[in-house]
Structure formats: structure tokens, C-alpha cells
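Visitor: sequence first, predicted model second:
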Amino acid sequence: MLKKIDKEKMFLSDQGWLQSRFHFSFAEYRDYDNMNFGVLRVLNDDIVHPQSGFGMHPHRDMEIISYVVDGEITHKDSMGNERTLKRGEVQYMSAGEGVYHSEYNNHKTDDLRLLQIWIMPPRKGLPTIYGDVSYKEEERKNRLLHIVSDEEGDAKVKLHQDANIYVSELDAGKEIRFAIGNGRQIYFVQIEGESEVNGLHVKRSDAVKITDEKSLHVKAVNDSHFLFIEMKAV
């Protein structure tokens, strides 16, 4: 079963320095019927304007992944990590025992666009971990790139939770297929361009909830950039 979520129906937040499209209930958007999709608790599509960002703030008992779409993000945290990431690069933080961090767009003229993804951990009090990976464009060009897995998976970024994240950039007309295991589900996000997802037309910033399907078939209508989270169905 496929359920499309049009971007026009998502909640838009405008803080001046930050514009966000919330896929799930978050911050000033309260919707108890839209709290999560399986272990996926938050997915925010953020635009951070130049020389602004999120000041130092705490997190606890959450696994947080940032995927940079455009621009650059500079991370600092209470563990002493400091790193600037650009398009296609991935940042991961397991805030199990508690951590403070900040995320800034220090560029003078260019906006930062990133997907902020929060995955609920399998239990509380897990070790606090930070990591980042600089993927090359050719690793996701016309192929699936496995950017996040569980601890037993083969991705460079590993979660405590049983969840996987894949990204791809397909040229127009190219397609990929992905087998969906029994008892698994997918949350699909069209980052840029347009695709046909199991025959369903999706545009930039749309999403699709995919349940009770045996496979995922994505065909690029035009140059297409997308991400999906695969997880246990609940």
C-alpha cells in the first residue's frame, strides 16, 4: 500500500532565519495523529539562511541523522567534535546519555538545505556517539547508496536501531528496484526532481509511506534525488 503525502499538506514553519517543512509533529506543530512512522520520529526539511543556525542545545535518547542537500553545515558538540559538511555528506549523533550541540550555516551568501532525521533508539541510556561520512557523488549516481544501517549492517554509519537509510541521484529515465522484506516498511522522500514510485508520481519534497509491498520501484521522471528509510513495520 502506498500513501502519498503532498508537500503542500505538510506543516511549514518560518522562523525568519529558518524555514522548515515538518513531516511529523514537531515544535510548534502538534498533531497526535501524525507522531511517527514506525521508529521514524522526526523528518524535517530545513532551509537555514547564511550566518545563522541552531545554538547549543541538548538532546537525549534519540538517534539523529543529518543529510546535507545544499550548502554547508558546521557542527560543534559537548564531546569536542567540530566538523563542516557539504552536499551528500552525512552526520550521525546518538544522544543516548545526553549531549549538547550546535549546527550553523557559516556561509556568507548561500542557504543550507538539509534533512534532519530522528530515529527512536531501541532503549534508553545508550552510549553517546558522533560520526560523519563524506560520500562522493558517484557513489549515489544512478545507484542506491546505503548511508545508514543497524550495528550489523554494512553502511559506514551505524545506528543502534533496526533501520536503514538509502539515497540515490538518478538521471532522467533511469530506474532502481529494491526488495522489501516481510514485515518491513519504507518512508520515501523526494528531495529534488520527480519520480514514479511503484507507479505513483511524486514531486520535489513529497513523501510516500510504503507498507505491505514486496518491492520498491523508482523511475526518474527527470533528474531525481531521493532518500528512503527502511524499517520494521509496526
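Guide: That came through, no problem.

Visitor: drop to CA atoms for contacts and neighbour counts, all remaining ones
Guide: Will do.

Visitor: look up how far Ile180 lies from Asp150.
Guide: From Asp150 over to Ile180 the distance is 16 Å, taken as CA to CA, to the nearest Å.

Visitor: surely Asn105 touches Gln51?
Guide: Yes. Look at Asn105 against Gln51 with CA atoms under 8 Å: they come within range, at 5.3 Å.

Visitor: who has more neighbours, the two?
Guide: Asn105 (24 against 15; other CA atoms under 10 Å).

Visitor: could I get the contacting residues of the more buried one?
Guide: Going by CA atoms under 8 Å, 6 or more residues apart in numbering, Asn105 touches 48-53, 71-74, 111-112.

Visitor: ok, now Asn44?
Guide: Residues near Asn44 by CA under 8 Å, 6+ apart: 20-24, 115-117.

Visitor: 7 Å - rerun?
Guide: The contact partners of Asn44, by CA atoms under 7 Å, 6 or more residues apart in numbering, come to 20-23, 115-117.

Visitor: Asn106 too?
Guide: Contact analysis of Asn106 by CA under 7 Å, 6+ apart lists 50-52.

Visitor: ditto for Ala172
Guide: 220-224 are the contacts of Ala172 under CA under 7 Å, 6+ apart.

Visitor: second one coming, line it up with the first:
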Amino acid sequence: MITLRRSEERGRAAGNGIDSRFGFSFADYHDPAHVRFSVLRVLNEDLLAPGAGFPEHPHGDMEIVTYLLDGVLEHQDSLGHRYQMRRGDLQCMTAGQGIRHSERNPSERESTHLFQIWLFPSSKGLQPEYQQAYFSDDEKRRHLRLLVSPDGRAGSVRIHQDVSLYATLLSPGQGIDYEIAAGRRVYLQLATGRLELDGKLLEEGDAAKVEGLASVSFTAAADSTELLLFDLP
């Protein structure tokens, strides 16, 4: 079964130079039908105006992945890391026993566009950890590039959960068939472009839950179609 989640159905919050869309319940937005999907708890799409950002705040017992679409994002945390992310960069924090961090757009002219992803870890009380990696656009073209996995295979970032996160960049007419192992499910998040999925057209920002199927097939219907695929328990 494939269940669509249209972009305009997501929660939204705007203010202080931040415009956010929430795929699942978050902060003051609560939707009982969209609290989580498997171990995927948060999928926020954030647009930060120049100079805007999130001041230092705490996290615990969560795997937090940041996927940058455009612009620059400056990260600082209580472990002593300070890093400016650009397109292609991916970071992951294991909040575990507790970590504090801040994120802001340091640019004076350009906005920053990103996805913030929270996943429940396989166990609580883990040692806090920070990782980062770079994945070029060329690595994602016409096939699924593994970004995050439980074992760090193929140069991916290792997280403490049985989740594989992929990204792909497709041109019109290019498609991918993805096999789904028994007992697994998939969540698709269209970041940019348009996508044909199961006879339905997904527009930028749309998402889809895939359950009880052995495979899923999709084809790009616009230039610069960028998709995130979560393979979940």
C-alpha cells in the first residue's frame, strides 16, 4: 500500500526568519495521524533567512541527521564541534545521554534550505557522538546513494538504528526500482522536482509511505528531481 502525504498537508511554523514544514507532529503542531512512521520521528523541512537559525538547545536519546539542500549551515555543539555545512555535506548526531547544539545561517545574502531528520535509536543512554560526511551530486545521479546505515557500509554514516537512508538526483524519464525486504517499509520524501509513483504525480515537498509491498518504482517528471528514501524496520 502506498499512502501519499501532500506538501500542503504538513504542519507549518514561520517566524524569526525561519519557515518550517513538519512531516510529523512537532513542537506546537500535533496530528494524531502523523506522529511517526516506524522509527522515523521527525522530518522537518527548514528555510532559514540570512542570519536566522536555532539557538543552543538540548537533545537526548535521538539520532539526528541533517541533509543540506542549498546554502550554508553553521553547526556548533557541546562536544566542541564547529562546522559550516554546504550542499553535499551530511551530519549526524547521536544525542544519547545528552548533547546541546545550535544551527544558524551565517550568510548575509543567501537563504539556507535543509531537512532535519530524527530517528529513534536502537537503545537509550548512548554516548553522544558527532559525524559528518560529504556526498557529491554526481554520486547521487541516476541511482540511490547510501548516506546513512547501521553498519557504515559503502562509505555511509553509521547510526544506531536499523535504517538505511538514500538520496538520488534524477532527470526527466529516469527511474529507479527499489526492492523492499520482507517486513520492511519505505518512506519517500521528494525534496525538489516532480516524481511519478504508482500512477500518481508527486510535487515538490510531497511524501509517500510504502507498506506491505515487495518493491517500489518511481520516475522523474522534471529536471533536478531530488529524493530521499528511508528503508525502515
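Guide: Happy to help now that I have it. Worth saying up front: this structure is predicted, and the values here are computed from it rather than measured.

Visitor: give me the subset of the contacts of Asn105 of the first structure lying in strands.
Guide: 48, 52-53, 73-74, 112 (DSSP state E).

Visitor: export those residues to TSV and tack on neighbour count?
Guide: As requested, these are arranged in TSV below (neighbours: other CA atoms under 10 Å):
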residue	neighbour count
Val48	27
Ser52	17
Gly53	19
Ile73	27
Thr74	16
Leu112	26
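
Visitor: tell me which two in those are the farthest apart.
Guide: Greatest spatial distance among those (CA to CA): Val48 and Thr74, at 11.7 Å.

Visitor: follow-up on the earlier one: same list (the contacts of Asn44 of the first structure) but as a markdown table, adding secondary structure.
Guide: What follows is the contacts of Asn44 of the first structure, written out as a markdown table (DSSP: H, G, I helix; E, B strand; the rest coil):
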| residue | secondary structure |
| --- | --- |
| Ser20 | strand |
| Arg21 | strand |
| Phe22 | strand |
| His23 | coil |
| Leu115 | strand |
| Gln116 | strand |
| Ile117 | strand |
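
Visitor: if I look at Ala52 of the second structure, how far off is Asp138 of the second structure?
Guide: Distance from Ala52 of the second structure to Asp138 of the second structure, by CA to CA: 30 Å.

Visitor: lining up the contacts of Asn106 of the first structure with the second structure, which overlap?
Guide: Compared against the second structure with both residues aligned by TM-score structural alignment, their matches' CA atoms under 7 Å, those retain 50-51.

Visitor: nearest to Thr128 of the first structure among the contacts of Asn106 of the first structure?
Guide: The closest of those, once distances to Thr128 of the first structure are taken by CA to CA, is Ser52, at 26.0 Å.

Visitor: mind checking what the closest one lines up with in the second structure?
Guide: Using TM-score structural alignment, the equivalent of Ser52 of the first structure in the second structure is Ala52.

Visitor: I'd say its match and Arg104 touch.
Guide: Yes. Here Ala52 of the second structure lies in contact with Arg104, judged by CA atoms under 7 Å, at a distance of 5.7 Å.

Visitor: hang on, the earlier thing: in a markdown table: the contacts of Asn106 of the first structure, plus distance to Met79 of the first structure.
Guide: Below are the contacts of Asn106 of the first structure laid out as a markdown table (distance: CA to CA, whole Å):
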| residue | distance to Met79 of the first structure |
| --- | --- |
| Pro50 | 25 |
| Gln51 | 23 |
| Ser52 | 22 |
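
Visitor: contact partners for Met93 of the first structure?
Guide: Per CA under 7 Å, 6+ apart, neighbours of Met93 of the first structure: 63-65, 129-131.

Visitor: which residues touch stretch 144-164 of the first structure?
Guide: So stretch 144-164 of the first structure is contacted by 121-122, 139, 165-168, 229-231 (CA under 7 Å, 6+ apart).

Visitor: where along the second structure do the helices fall?
Guide: 137-140 (DSSP state H).

Visitor: what is the neighbour count of Val157 of the first structure?
Guide: If we define neighbours as other CA under 10 Å, then Val157 of the first structure has 23 of them.

Visitor: mind listing what Glu108 of the second structure touches?
Guide: The contact partners of Glu108 of the second structure, by CA under 7 Å, 6+ apart, come to 50-51.

Visitor: can you rerun that using 10 Å?
Guide: Listed by CA atoms under 10 Å, 6 or more residues apart in numbering, the contact set of Glu108 of the second structure reads 49-52.

Visitor: got it, and Leu195 of the second structure?
Guide: 170, 172-175, 201-204, 206, 218-222, 225-227 are the contacts of Leu195 of the second structure under CA under 10 Å, 6+ apart.

Visitor: go on, His57 of the second structure?
Guide: Neighbours of His57 of the second structure in contact, by CA under 10 Å, 6+ apart: 77-78, 99-103.

Visitor: between the contacts of Asn44 of the first structure, which sits nearest Ile210 of the first structure?
Guide: His23 (14.8 Å).
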